[in-house]
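Q: Provide a 3D model corresponding to the input given below.
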Amino acid sequence: MNHPSTPAFEGMPPGRCTLVGAGPGDPELLTIKALKAIQAATVLLVDDLVSDEIVAMAPPGARIVHVGKRGGCKSTPQAFIEKLMVMAVNEGENVVRLKGGDPFIFGRGGEEVEHLRAAGIEVQVVNGITAGLAGMTLLGTPLTHREHAHGVVFVTGHAKPGDSGTDWRQLAATARAARLTLVIYMGVSSAAHIQEELLTGLPASTPVVVIQHVSLPQQRHAVTTLGELHATIEREQLASPSVIVVGDVVSGVAAAAGTGIGTGSGATALPSANRQAAGA
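A: Just a heads-up that it's a prediction; the model follows:
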């Protein structure tokens, strides 16, 4: 590969780069535009959470580079990924940066776009369905509802080193006053702290659901309350990748289960957590 600052080889058509959201994992949740981008790629830089079925959609001969990125786990350095993108584009490659979920929702897509533009590279972004939305949809429950939730906040439970992170106390107060649903990404490992802070502004009885492996055959979820969040995660051994949804709309998960509403297959409810939430 060329040095990142060098132009494409003389006579070689300029390369391009597209950031593609692969969605939560189910290949059928890909957008048509995402599929077309994957099928046209000559180089794919693939995140850890992208399913094998989606990677298999790449054309024969495409170079696939796995650059594992998973919140809270050891990952390929971001600077190295950005360097690879620039080098491949400068060699005339059609580069697809394939990310789980949506590139612009905790996918570090903003940082990558800034880096590519600074290198003089035109970049396109293709949205994907984010896990928080897909997970609740698969449970037959909305994130907003005219009677129960007037808005939704997507928030990360994982702060970079040296960052104080989310002000959970302020967020809890705002969520209660404005009737907001909280969708927490990368929050399982810090659930005890998040629970403690949110309880300063939200009732212990606030409904919560933790959804693991959204949209995949092994998807499972546990309905509980804010007061029992950490205990439920520990008891049911819920781990990353999971999303935590907090708010009154979660009450609809149990109702949807009782009517068969939902669009997913293979999703498993954890009965002990559901009984705990119900006070059994």
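Q: switch to C-alpha atoms for all contacts and neighbour counts from now on
A: Fine.
Q: now residue 98, what's its secondary structure?
A: Assigned by DSSP: H, G, I helix; E, B strand; the rest coil, the conformation of residue 98 is strand.
Q: ok, how many other residues are close to it?
A: If you count neighbours by other C-alpha atoms under 10 Å, residue 98 ends up with 29.
Q: that one and residue 24 touch, don't they?
A: No. Counting by C-alpha atoms under 8 Å, residue 98 does not reach residue 24; the two are 12.0 Å apart.
Q: find residues that contact each of the two.
A: Shared contacts of residue 98 and residue 24 (C-alpha atoms under 8 Å, 6 or more residues apart in numbering): residue 50.
Q: which residue packs closest to residue 50, ignoring adjacent ones?
A: Closest residue in space to residue 50, ignoring its immediate chain neighbours: residue 100 at 5.2 Å, by C-alpha to C-alpha, 6 or more residues apart in numbering.
Q: pull out the buried positions in the particular helix or strand that has residue 53 in it.
A: Using DSSP states H and E, residue 53 sits in helix 52-55. Neighbour counts over helix 52-55 (16 or more other C-alpha atoms under 10 Å) mark 54-55 as buried.
Q: what of stretch 134-153?
A: Neighbour-count burial for stretch 134-153, counted by 16+ other C-alpha under 10 Å, picks out 134-145, 148-149, 152.
Q: hmm, who's touching stretch 44-64?
A: The contact list for stretch 44-64 (C-alpha under 8 Å, 6+ apart) reads 22, 24-27, 35, 38-43, 65-70, 81, 85, 95-100.
Q: buried subset of those, written for PyMOL?
A: Applying 16+ other C-alpha under 10 Å to the contacts of stretch 44-64, the buried members can be selected in PyMOL as follows:
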select buried, resi 22+24+25+26+27+35+38+39+41+42+43+67+68+69+70+81+85+95+96+97+98+99+100
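Q: what residues sit buried inside stretch 151-167?
A: Within stretch 151-167, the residues that count as buried by 16+ other C-alpha under 10 Å are 152, 155-158.
Q: ends of that stretch, how far apart?
A: End-to-end distance for stretch 151-167: 18 Å, by C-alpha to C-alpha, to the nearest Å.
Q: all helices of the stretch 51-200 of the chain, in order?
A: Using DSSP state H, counting those that start in this stretch, the helices of the stretch 51-200 of the chain run over residues 52-55, 78-90, 109-118, 131-138, 168-178, 191-198.
Q: alongside the first, I'd like the structure of this one:
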Amino acid sequence: MPKSPKLTVIGAGPGAVDLITIRGVKALQQADVVLYDALVDTQLLDYAPEAEHIFVGKRKGCYSYHQEQINELIVSRAHDQGHVVRLKGGDPFVFGRGAEEMTYAAEHGLEVAMVPGISSCIAVPAAQDIPVTKRGAAESFWVITGTTKEHKLSDDVALAAKSNATVVILMGMSKLDQITALFKKEGKADIPVAVIQNGTWDNEQIALGTANTILAEVESKALKNPAIIIIGEVVRHKTALEAIRRELILEEIS
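A: Purely as a prediction, here's the structure:
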């Protein structure tokens, strides 16, 4: 019997292969076709050894497929082969276009399902000992795209700069100078900032500074996308922990 056409959108997590969920692995094991993005560790494809694997991501602005082509590929492969898994980095509902793909698939007769992923906006800072909320430091947090579909800085960054919340910005490296300028305009030149490149991967790098100094720190370490920008008092938690660890080591030595 031919298989019913189905799309499952899976969040692969922030990068490290072991941060995908068990539910995500089970769905991969049932796939007939896997369409995967650039920020997905290809080791995850080992969970679907019999499936067809198709890379549909982009690297350095170069697209293997445009979004309209990905949508059509999902539908055609599902009707021809059955269960299509769309494997996306982080969580597909956080700036991941997962909702768009599910809507298109449903409109073309596919059964659709979603497996949430661990979002990089929380997990990448956490892996570097930076909480997005902390009692006495931040009561809330913003998650903002640094670049809108018009390729401009989101107006929400200016609004967030006026608040006391932690601000997490994805896809904002090319506009870091504009972002820090907005915080300095609000009198927050000394607010702590962290920039984390390749979060949770083996080649992860981090730069720490303030709105005044982070541009120089990023330049000195040659950090670039994919990276996350975290702005707020919570960044001090990392440096405070490091100070405690150093003190403990010195006590042991003495």
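Q: how much space is there between the alignment partner in the first structure of residue 76 of the second structure and residue 122 of the first structure?
A: Here residue 76 of the second structure is matched to residue 87 in the first structure, going by TM-score structural alignment. To residue 122 of the first structure, residue 87 of the first structure is 14 Å away according to C-alpha to C-alpha.
Q: of the two, who's got more company?
A: Each of residue 87 of the first structure and residue 122 has its neighbours counted (other C-alpha under 10 Å); residue 87 has more, 21 against 14.
Q: could you tell me where stretch 233-242 of the second structure falls in the first structure?
A: Residue span in the first structure matched to stretch 233-242 of the second structure, by TM-score structural alignment: 248-257.
Q: what's the mean distance for the helix holding residue 53 of the first structure versus the second structure?
A: Superposing on the second structure places helix 52-55 of the first structure at an average distance of 1.9 Å from its equivalents, by mean C-alpha distance after the TM-score superposition for the first structure.
Q: how about residue 75 of the first structure, nearest residue that isn't a chain neighbour?
A: Distance criterion C-alpha to C-alpha, 6+ apart; nearest residue to residue 75 of the first structure, sequence neighbours excluded, is residue 69 at 5.0 Å.
Q: who's in contact with residue 236 of the second structure?
A: Taking C-alpha under 8 Å, 6+ apart as the test, what residue 236 of the second structure contacts is 130, 192.
Q: strands - which of the buried residues of stretch 151-167 of the first structure land there?
A: Secondary structure of those is defined by DSSP state E; positions in strands are 152, 155-156.
Q: what is the distance between stretch 22-30 of the second structure and the centre of its chain?
A: Centre-to-centre, stretch 22-30 of the second structure and its host chain are 20 Å apart (C-alpha atoms, centre = their mean, to the nearest Å).
Q: what range in the first structure matches that stretch?
A: Going by TM-score structural alignment, stretch 22-30 of the second structure sits over residues 32-40 in the first structure.
Q: which residues are contacting the matching stretch?
A: For stretch 32-40 of the first structure, contacts defined as C-alpha under 8 Å, 6+ apart pick out 18, 20-22, 44, 57-59, 94, 96, 126-128.
Q: and the end-to-end length of stretch 27-40 of the second structure?
A: Using C-alpha to C-alpha, the end-to-end distance of stretch 27-40 of the second structure comes to 16 Å.
Q: likewise stretch 53-60 of the second structure?
A: End-to-end span of stretch 53-60 of the second structure (C-alpha to C-alpha): 21 Å.
Q: how far does the helix or strand hosting residue 272 of the first structure sit from the chain's center?
A: Here residue 272 of the first structure, judged by DSSP H and E, is contained in helix 271-278. Distance of helix 271-278 of the first structure from the chain centroid (C-alpha atoms, centre = their mean) equals 26 Å.
Q: flag every buried residue along that helix.
A: Within helix 271-278 of the first structure, judged by 16+ other C-alpha under 10 Å, the buried ones are 272-274, 276-277.
Q: okay, that helix sits on what stretch of the second structure?
A: Going by TM-score structural alignment: helix 271-278 of the first structure matches no residues.
Q: got the contact list for that helix?
A: If you take C-alpha under 8 Å, 6+ apart as the criterion, helix 271-278 of the first structure is touched by 207, 222-225, 228, 232, 236.
Q: residue contacts, the residue positioned nearest the centre of the second structure?
A: The residue lying closest to the centre of the second structure (C-alpha atoms, centre = their mean) is residue 120, at 3.7 Å. By C-alpha under 8 Å, 6+ apart, the contact list for residue 120 of the second structure reads 13-14, 90-91, 199.
Q: return the distance of the equivalent of it over in the first structure relative to residue 210 of the first structure.
A: Structural alignment places residue 120 of the second structure opposite residue 131 in the first structure (criterion: TM-score structural alignment). From residue 131 of the first structure over to residue 210 of the first structure the distance is 12 Å, taken as C-alpha to C-alpha.
Q: repeat for residue 34 of the first structure
A: 28 Å.
Q: what does the residue nearest to residue 50 of the first structure align to in the second structure?
A: Going residue by residue (TM-score structural alignment), residue 100 of the first structure aligns to residue 89.
Q: that match: what's it in contact with?
A: Going by C-alpha under 8 Å, 6+ apart, residue 89 of the second structure touches 11-15, 37, 39-40, 96, 117.
Q: name the member of those that has the highest neighbour count.
A: Top of those by neighbour count (other C-alpha under 10 Å): residue 12, with 32 neighbours.
Q: for whatever residue of the first structure lines up with that one, which non-adjacent residue is closest in space?
A: Using TM-score structural alignment, the equivalent of residue 12 of the second structure in the first structure is residue 22. Among residues not flanking residue 22 of the first structure along the chain, residue 100 sits closest, at 5.0 Å (C-alpha to C-alpha, 6+ apart).
Q: surely residue 242 of the first structure touches residue 213?
A: Yes. Taking contacts as C-alpha under 8 Å, residue 242 of the first structure lies within contact range of residue 213: 6.3 Å.
Q: separation between the match of residue 76 of the second structure and residue 138 of the first structure?
A: For residue 87 of the first structure, the distance to residue 138 of the first structure (C-alpha to C-alpha) stands at 39 Å.
Q: how about residue 31 of the first structure?
A: 17 Å.
Q: just the strands in the second structure please.
A: 6-11, 33-36, 52-55, 58-59, 62-63, 83-88, 111-115, 141-145, 166-170, 192-197, 205-210, 227-231.
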